[in-house]
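Chemist: please find the sequence and the predicted model below.
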Amino acid sequence: MSRGKGQVAVITGASNGIGAASALALASEGFQVALGARSVDKLDEVAQAIAKETGVQPFVMTLDVRNEADVKHFVAAVVEKYGRIDVLVNNAGLAKGVSNVIDEADTTNWDQMIDTNVKGLLLMTRESVPHMIKGGNGHVINLGSIAGHQAYAGGAVYCATKFAVRAITDSLRQELLGLPIRVTTVDPGMVNTGFSLVRLGDQEQADQVYAGMTPLTAEDIADCVAFAATRPKHVNIDTIIVKPTDQAGAGKVARRL
C-alpha cells in the first residue's frame, strides 16, 4: 500500500544511519523523498539504493542545517522541484564528547551540538512549516532521544539539546493547533549507528558502548518514523519512546559479558 503517494517528505542528516533508513522507509511507502546532508557523496549512495528499491529517484542536495542561508536554499529547491512539503523529518543531530560541565571541555563540541540539534531543527522547521500550511497538509517529525527525558553525568550539553527538542516539539504542537499539521517526536534509546563513533572518536570505544547487549538498529527507528507518518490524518502520534529490551533507561543496561 502506497500510503505516502502524492506526498513529499524531507529528511535531514539523510546520508547514513537513521536518516538514510527513514528515507528508504518513507520512499517505500510511496513518498517522494528529498534528502539533505553535508556529505553529498554519501547522499548519492543512499539515493541510488532508494532508486533501486523503489524505482523512483530521490531529490538530493547538500545541506548544513546550522547555516540559515543553506536551509533557505535547500527548502526553496525542494519546493521548486515538487511544489510542496508534507513531511519534515528533523533527523540531523549528533553528540560530541563525554565530559562534565565543570571539566575543561572543548566548547567547540558544545557549539556543534547546540547549533545542529537545536538551531538546525528550528531553522528547518521555520522554513518548511509555511509550505505545509499553504498545502493544507503537514507533519513535523523530530528525532529526539531518551536523553531528552533523563539527564546523565557527562552528557549535560547533549541532554540539554534533546530536552530542547522535546520542548520545541510540545510548543510547536500547541502553536499549530487547529491546522492540519501533526507534530511527533521519536525518542530512541541505544541505537547502533555511527552515533557513538562520532561522539567518542574511536571505534573500539564505540563498540564497547554496545558490548554484551542488543541495541536498536537504524531500521527500527525508521519503522517508528514511517508508522507515525502513515497514520490517518486525524491521528497524531505525539511521542514514541523506544528502547532496546536490554535497556531500562539512561545507564541502565543489561549486558551479557
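Modeler: On my side now, so go ahead.
Chemist: for the rest of this, base every contact and every neighbour count on C-alpha atoms.
Modeler: Noted.
Chemist: need the contact partners of the lengthiest helix in the chain.
Modeler: When the chain is scanned for its longest helix (criterion: DSSP state H), the result is helix 156-175. Contacting residues not belonging to helix 156-175 are listed as 95-96, 100-101, 110, 113-114, 117-118, 142, 144-145, 147-152, 182-185 [CA atoms under 8 Å, 6 or more residues apart in numbering].
Chemist: swap in stretch 92-105?
Modeler: 12-14, 19, 37, 65, 109-110, 112-113, 116-117, 120-121, 153-158, 195-196, 198-200.
Chemist: which stretches of this protein form strands?
Modeler: 8-12, 32-37, 59-62, 87-90, 138-143, 181-188, 239-242, 247-249, 252-253 (DSSP state E).
Chemist: selecting buried members of the contacts of helix 156-175 in ChimeraX, what would you type?
Modeler: The ChimeraX selection below is limited to those of the contacts of helix 156-175 classed as buried (16 or more other CA atoms under 10 Å):
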select :95,96,110,113,114,117,118,142,144,145,147,148,149,151,182,183,184,185
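Chemist: export the strands of the chain to a markdown table and tack on distance to Pro215?
Modeler: Output for the strands of the chain, formatted as a markdown table (distance: least, CA to CA, whole Å):
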| stretch | distance to Pro215 |
| --- | --- |
| strand 8-12 | 23 |
| strand 32-37 | 25 |
| strand 59-62 | 30 |
| strand 87-90 | 22 |
| strand 138-143 | 17 |
| strand 181-188 | 10 |
| strand 239-242 | 11 |
| strand 247-249 | 8 |
| strand 252-253 | 10 |
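Chemist: ok, and here's another one to check against it:
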Amino acid sequence: MKTAFVTGATAGIGEATVRALVQAGWRCVATGRRKERLDALVAELGPDRVHAAIFDVRDEAAMDEAIANLPTEFAAVDLLVNNAGLAQGLAPAQKSSLDDWQTMIDTNVTAMVRLTRKLLPRLIERKGAIVTIGSVAGSYVYPGGNVYAGSKAFANHFTLALRADLHGTGVRVTSIEPGMVETEFTLVRTGSQQASDELYRGADPMTGEDIADTIVWIAGLPPHLNINRLELMPVNQDFAGFRVARGDG
C-alpha cells in the first residue's frame, strides 16, 4: 500500500484529497493545525489508513518533529501533496497589511519549499510523485491579488523547476493550478461568510472533491507518464480581459 503526505488536510481540497486517496487504496499522513478535524478524519477513515500530523506548516521545528515521528507504516512517502496555503486580504498593494503579506509568504512559499526539500530523499527512494496546488492567480493576476498571486506564481514555477531537477530520478512532478473552488478560502481571506457566499452564489464553482479526484487520477497514472501542469476552471469562470483607465481630457 502506498503512502501520501497531504498538507492542509483539515478542510477543502486537502480534506477531500485524503478521503479520495484512502478510497483509492492509499494510506495518508494528514497534516494541519486543527486537531479536532484531523482526529475526526482518523475516526472516520481508520488509524490504519490515516495518520494525523498536527502542526502549523510555518513552524519548522514542529514540521521536523512530525516527520521524525511518523509511524513506520507511514514513513515511506510515495506522494507529496503540497496543498496548504491561504490568501489574506483583498486591499491594493499600497493599502495592504505587511503582516498579511508575510503570513502568505511564510505559508505558501517558505513552508512549501521546506517540506518539499525535507521529503525529497524519501520521494526519490520510492520513485514517487509531487503534486503542488498552485493557482490560476499565478498566471492571471487581478486587483488585490498582489502577494497571493506572487506566491502562487512561485508555487507554479518552483514545481516546474523541481520537474527539471528531478530528471532521471523517476519522480513525477505536477503543478495543479485551479481557478474558483468553493472551500473555506474566501472565508479565511475576508473573515466574512457573507462575502464567501456572495462570491460563489450562482457560479457553479469547482469543489474540493473535483480537485481531489484530479489528484487521485494523476497519482494513479503509469510511472512513465507525467502531467507537467494542469489548469482547471469552472465553466462559468474565465481569464479576465484587460482594463483601461481613462483621463478626463
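Modeler: Nice, I can see it. Predicted model, so just to flag it, every value in this text is computed and none were measured.
Chemist: if we can go back for a sec, okay, and which of the contacts of stretch 92-105 of the first structure map to helices?
Modeler: 19, 109-110, 112-113, 121, 156-158, 195-196, 198-200.
Chemist: so which bit of the second structure is stretch 198-216 of the first structure matched to?
Modeler: Per the alignment by TM-score structural alignment, stretch 198-216 of the first structure matches residues 188-206 in the second structure.
Chemist: hmm, I was thinking of stretch 153-167 of the first structure
Modeler: The counterpart of stretch 153-167 of the first structure in the second structure, using TM-score structural alignment, spans residues 143-157.
Chemist: in the matching stretch, which residues are buried?
Modeler: Buried residues in stretch 143-157 of the second structure (16+ other CA under 10 Å): 144-156.
Chemist: dump the residue contacts of the counterpart of Gln7 of the first structure in the second structure.
Modeler: Under the alignment (TM-score structural alignment), Gln7 of the first structure pairs with Lys2 in the second structure. Applying CA under 8 Å, 6+ apart, we find Lys2 of the second structure in contact with Gly25, Trp26, Arg27, Val77, Asp78.
Chemist: if I pick the closest residue to the last one other than its chain neighbours, what's in contact with it?
Modeler: By that I understand Asp78 of the second structure. Nearest residue to Asp78 of the second structure in three dimensions, chain neighbours excluded: Gly128, at 4.4 Å (CA to CA, 6 or more residues apart in numbering). Listed by CA under 8 Å, 6+ apart, the contact set of Gly128 of the second structure reads Val77, Asp78, Leu79, Gly170, Val171, Arg172.
Chemist: recalculate using a threshold of 10 Å.
Modeler: 2-4, 76-80, 120, 122, 169-173, 219, 223 (CA atoms under 10 Å, 6 or more residues apart in numbering).
Chemist: any of these buried? List them.
Modeler: 2-4, 76-80, 120, 122, 170-173, 219.
Chemist: trace Arg122 of the second structure over to the first structure, please.
Modeler: Checking TM-score structural alignment: Arg122 of the second structure goes with His131.
Chemist: could you find the counterpart of Thr17 of the second structure in the first structure?
Modeler: With TM-score structural alignment as the criterion, Thr17 of the second structure pairs with Ser22.
Chemist: run a quick neighbour tally on that match.
Modeler: Neighbour count of Ser22 of the first structure, defined by other CA atoms under 10 Å: 27.
Chemist: OK, contacts around the closest residue in space to Val209 of the first structure that isn't next to it in sequence?
Modeler: Closest residue to Val209 of the first structure apart from its sequence neighbours, by CA to CA, 6+ apart: Ser196 at 7.4 Å. By CA under 10 Å, 6+ apart, the residues touching Ser196 of the first structure are 94-97, 190, 202-203, 205-210.
Chemist: from the residues you listed, list the buried ones, please.
Modeler: Among the contacts of Ser196 of the first structure, those classed as buried by 16+ other CA under 10 Å are Leu94, Ala95, Lys96, Gly97, Met190, Ala206, Tyr210.
Chemist: quick one: what's aligned to the second one in the second structure?
Modeler: When the structures are aligned by TM-score structural alignment, the residue of the second structure matched to Ala95 of the first structure is Ala87.
Chemist: Tyr152 of the first structure is in contact with Gly251, isn't it?
Modeler: Yes: between Tyr152 of the first structure and Gly251 there is a contact under CA atoms under 10 Å: 7.8 Å.
Chemist: sorry, back to before: what's the farthest-apart pair in the contacts of Lys2 of the second structure?
Modeler: Put simply, by CA to CA the two of the contacts of Lys2 of the second structure set farthest apart are Gly25 and Val77, 14.4 Å from each other.
Chemist: can you tell me how far Gly85 of the second structure is from Glu36 of the second structure?
Modeler: In this view, Gly85 of the second structure and Glu36 of the second structure are 19 Å apart by CA to CA, to the nearest Å.
Chemist: comparing these two, which shows the higher neighbour count?
Modeler: Neighbour count, other CA under 10 Å: between Gly85 of the second structure and Glu36, Gly85 has more, with 23 against 11.
Chemist: contact partners for Asp207 of the first structure?
Modeler: Counting by CA under 10 Å, 6+ apart, Asp207 of the first structure makes contact with Asn192, Ser196, Leu197.
Chemist: tabulate those (a markdown table), appending distance to Asp223 of the first structure.
Modeler: Shown next, in a markdown table, are the contacts of Asp207 of the first structure (distance: CA to CA, whole Å):
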| residue | distance to Asp223 of the first structure |
| --- | --- |
| Asn192 | 15 |
| Ser196 | 21 |
| Leu197 | 23 |
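Chemist: and stretch 60-77 of the first structure, which residues are buried?
Modeler: Buried, per 16+ other CA under 10 Å, within stretch 60-77 of the first structure: 60-66, 70-72, 74-76.
Chemist: using a markdown table, lay out the ones in helices among the contacts of stretch 92-105 of the first structure together with distance to Gln247 of the first structure.
Modeler: As requested, these are arranged in a markdown table below (distance: CA to CA, whole Å):
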| residue | distance to Gln247 of the first structure |
| --- | --- |
| Gly19 | 23 |
| Asn109 | 27 |
| Trp110 | 27 |
| Gln112 | 28 |
| Met113 | 24 |
| Leu121 | 27 |
| Ala156 | 20 |
| Val157 | 22 |
| Tyr158 | 19 |
| Phe195 | 17 |
| Ser196 | 16 |
| Val198 | 21 |
| Arg199 | 20 |
| Leu200 | 20 |
